[in-house]
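Novice: Compute the structure for the input listed below.
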Amino acid sequence: VFYKRSLGYRLIYEIEFSLTPTHLLRNKEYHEYYFVKKPIIKYFVKKADKLNICTDEVCEFFYKHMSGSKEKINRMTLGADPDFFYEDYDERRDLRISMGIADDEVLITTSGKIEPHKRYDVFIKSISSIKNEYPRIKFLIIGSGTESAIKDVLDMAQKESIKDNIILKPFAKKEELRKLYNASDIGVWTRATITTLEAIGCGLPVIIPNIQSTKHLVEDGNGLLYEYGDSSQLADRLKYYMLQENRIKAREKALNAFRNKYSYLTLAKQLVNNVYMSVLKNGSTANDLSLRNNIKL
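Specialist: From the prediction side, this is the model:
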């Protein structure tokens, strides 16, 4: 950064961090942000030729608090690897047989570390509330956690009389995770993560919270939103996908959305065209010209 001008290179700053409102920061974190992180970020923004940002939330933060950043921002999205995450009906059939999931059962799935703040109580209550109307449901939890955290989830399930509907699987490697997503019918999360995108890559309809940083993930009709923490609304969304016709439509849209927006190959092409070529186009050195002529994707 310090020698950018003298060395004649281009600086692309890729920004990936979560935002915590400053009033929620502890005193030490507050001072660390204002006296250490913020000045460094502002310096990087000033020196950068392009800013690669993956969420609307962070974009808005930069618009408001980082002067001179707006014209440099390239809004990207996170994605997943199409070589690992894709639809496979053979995997679906084989894994459902091995897990004892019948064709007429609906497998609802979530993945991620099992922790109290992940609000598994919302899942448990929503599934419990529709179980009498839709008894042929199973809830697959893919993830690891402390013994006490897992016990809490199972105790909640026992209290809501759905413990027999719960399947626990430790967090899996990519190949196994893909098979589990293919075996599933609906994906649910209390917060959208990379695993949500991986599930979309397998064609899984997803139900995620209606929050700014993640709601774009279902804008193509491949899923539904619910208000965070609202188990009643989540139950309504689950009911919608109990109809197979709705799941089939959402699955097709999920595969299209992944192919067009979230596949690493698509994102790599966008990165080259919107960021690298844009930066080099504005450069005038011999090195810039050489790179422009040789970049191919």
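
Novice: all contacts plus neighbour counts: C-alpha atoms, from now on.
Specialist: OK.

Novice: So for G143, what's the nearest residue that isn't a sequence neighbour?
Specialist: Spatial nearest neighbour of G143, chain neighbours left out: F171 (4.1 Å); criterion: C-alpha to C-alpha, 6 or more residues apart in numbering.

Novice: Quick check: that neighbour vs K118, distance?
Specialist: 15 Å (C-alpha to C-alpha, to the nearest Å).

Novice: Which stretches in the stretch 51-200 of the chain count as helices?
Specialist: 56-65, 89-99, 120-131, 147-159, 174-183, 194-201 (DSSP state H, counting those that start in this stretch).

Novice: deepest of these, which one?
Specialist: Greatest average neighbour count among these goes to helix 194-201 (a mean of 25), per mean count of other C-alpha atoms under 10 Å.

Novice: What lies in contact with that one?
Specialist: The list of residues contacting helix 194-201 from outside it, by C-alpha atoms under 8 Å, 6 or more residues apart in numbering, reads 78-82, 85-87, 111-112, 178, 181, 187, 189, 206, 217, 254-255, 258-259, 262-263.

Novice: do that again at 7 Å, thanks
Specialist: With contacts defined as C-alpha atoms under 7 Å, 6 or more residues apart in numbering, helix 194-201 is touched by 79-80, 82, 85-86, 111, 181, 254-255, 258.

Novice: Second input sequence below; structure requested for side-by-side comparison:
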Amino acid sequence: MSSVNSEYRILKVWPFWVDGIKYHDQYLADKMLEDNVYTHFICPDYTPPNYSAFSSESDKNSTYNVSFLKSFFVFGKPFPYDFFGVISKVRLFKPDVVHFFGISNFITVVVLLALFFSNYKGKIVFNDHSDPNERKKGLKARFYYGFFAVFFKIFIRGKYKIIVPDDSSFNEIVRRYGSGVMRNLTIIPLGYDERIFCNSNPSRGKKAFVLGFAGKINEAKKLERLVDASLCFDESVLDIKIAGLNLDRLSQYQQSLLDYVKSTGRNNIHLTSFISAPSELSDFYAGLDLAVFPGSISITTLEATGCGTPIVLYNSISGLDHRVSNGRGLLFDTQQELVSCIDFFLNAKEGSGIDHNQIASNSREFSWSSLKHEYYNIYGFKG
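Specialist: Model (predicted):
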């Protein structure tokens, strides 16, 4: 399907909002607008503390609108209370599809009930990126998960398509809600914007070997692994760039990482501020020979390979093979394997070279321009 043959509207329901940072649904909104598909986001007026340090000014050129709902908090999670305001927004926007991001969010409860009472007749779809590595424990968590297990059983099970990005999320949803949910699950991988993230630096192969990381620097990213691996190489061999500090208010982990780098006595490890602008992030990745992700991951791994940069990726969850397929990178499990992976690409550059153009080409199947059609098929949009 090259495009859709009429105007469609999608209401995306999100559990939070971070100004200045785009995630998968915001990129999809950009791409779908090319086909006369309009997106409106609705979410609590809330930014999680671990994201707020990285937020910036809103994108004034965004292709979508956002409505914020006032909330109170239950177990530290926002619970929107303007129920009738949600009904009003649904009737005003008249969406063809309501697409929820996340099952176990209180806004999901509020909006799903609002759709019922507003007699909504369009399609309802869910995305869920549940990660077993982020599974919470304790009495509050047990009550929270238990509540949503009951909610899922009554209001969602067997009724709606649920999209997950990989095998890990697939298995986590099955663990939470039972094997019966499998018939409603569909895997659509995450993607990247190929217009922004492309191989724009053909001269990088002539420079010294540059490896790096870009993203929110926090404990989950395990960047000390990258620093430790670099110590296995002569200082003159590698140039290491790590972007992701919040220089206005360093977290405890960020400060400890800075202190650790300083204690190594190395001058080839450079830490800089967080990059939020997609064009600047693209320039960063296009300047690397190798991108390393030693901890938790996001769509930045796909953005890096879109720029023609191979990646070395910690095998943190199942189903990551597609992120490194067709020569786009390597997975590692142990610290020694991380060192070996870096050495592999270092030798590749010194030998026949790293084919950045081929890596960029092999990544295009994961572009949002390609993946949006899988969403159209689920939405029932006709082309």
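
Novice: what's the TM-score here?
Specialist: Once superposed, the chains reach a TM-score of 0.78 (TM-score structural alignment, normalised by the length of the first structure), with 261 aligned residues with a C-alpha RMSD of 2.7 Å.

Novice: for the contacts of helix 194-201 of the first structure, which one is nearest K269 of the first structure?
Specialist: The shortest approach to K269 of the first structure among these belongs to G79, at 12.7 Å (C-alpha to C-alpha).

Novice: Quickly note the distance from the closest one to I200 of the first structure.
Specialist: 10 Å.

Novice: just A192 of the first structure next, same as before
Specialist: As judged by C-alpha to C-alpha, A192 of the first structure and I200 of the first structure stand 11 Å apart.

Novice: just A183 of the first structure next, same as before
Specialist: For A183 of the first structure, the distance to I200 of the first structure - C-alpha to C-alpha - is 13 Å.

Novice: again with G223 of the first structure
Specialist: Counting by C-alpha to C-alpha - G223 of the first structure and I200 of the first structure are separated by 9 Å.

Novice: Likewise for P21 of the first structure?
Specialist: P21 of the first structure is 30 Å from I200 of the first structure, by C-alpha to C-alpha.

Novice: What of T190 of the first structure?
Specialist: 16 Å.

Novice: hang on, isn't the residue nearest to G143 of the first structure packed against I141?
Specialist: No - in this structure, F171 of the first structure is not within contact of I141 by C-alpha atoms under 7 Å, at 8.9 Å.

Novice: So which of the two has more stuff around it?
Specialist: Between F171 of the first structure and I141, counting by other C-alpha atoms under 10 Å, I141 is the more crowded of the two (21 against 17).

Novice: was I right about the more buried one contacting I108?
Specialist: No - using C-alpha under 7 Å, I141 of the first structure is not in contact with I108; the gap is 8.7 Å.

Novice: who's in contact with S363 of the second structure?
Specialist: Neighbours of S363 of the second structure in contact, by C-alpha under 7 Å, 6+ apart: 305-306.

Novice: three-state assignment of it?
Specialist: helix (DSSP: H, G, I helix; E, B strand; the rest coil).

Novice: Can you tell me what it aligns to in the first structure?
Specialist: Aligned counterpart of S363 of the second structure in the first structure: F258 (TM-score structural alignment).

Novice: how far away is the most centrally placed residue in the first structure from R119 of the first structure?
Specialist: By C-alpha atoms, centre = their mean, the first structure has its centre lying nearest to T193, at 3.1 Å. Look at T193 of the first structure and R119 of the first structure: by C-alpha to C-alpha, they are 15 Å apart.

Novice: Over to A268 of the first structure?
Specialist: Counting by C-alpha to C-alpha, the gap from A268 of the first structure to R119 of the first structure is 34 Å.

Novice: neighbour count winner among the two?
Specialist: Taking neighbours as other C-alpha under 10 Å, A268 of the first structure and R119 compare with R119 leading, 16 against 12.

Novice: The more buried one: what's it in contact with?
Specialist: Counting by C-alpha under 7 Å, 6+ apart, R119 of the first structure has contacts T190.

Novice: Show me what it aligns to in the second structure.
Specialist: Checking TM-score structural alignment: R119 of the first structure goes with K222.

Novice: Show me how far stretch 231-243 of the first structure is from its chain's centre.
Specialist: Between the centre of stretch 231-243 of the first structure and the centre of its chain there are 20 Å (C-alpha atoms, centre = their mean, to the nearest Å).

Novice: Now it: buried residues?
Specialist: Going by neighbour count (16 or more other C-alpha atoms under 10 Å), the buried part of stretch 231-243 of the first structure is 231-235, 237-238, 241-242.

Novice: which one in the second structure is aligned with K239 of the first structure?
Specialist: Residue correspondence to the second structure (TM-score structural alignment): K239 of the first structure is matched to D343.

Novice: same deal with I40 of the first structure?
Specialist: Applying TM-score structural alignment, one finds that I40 of the first structure aligns to F151 in the second structure.
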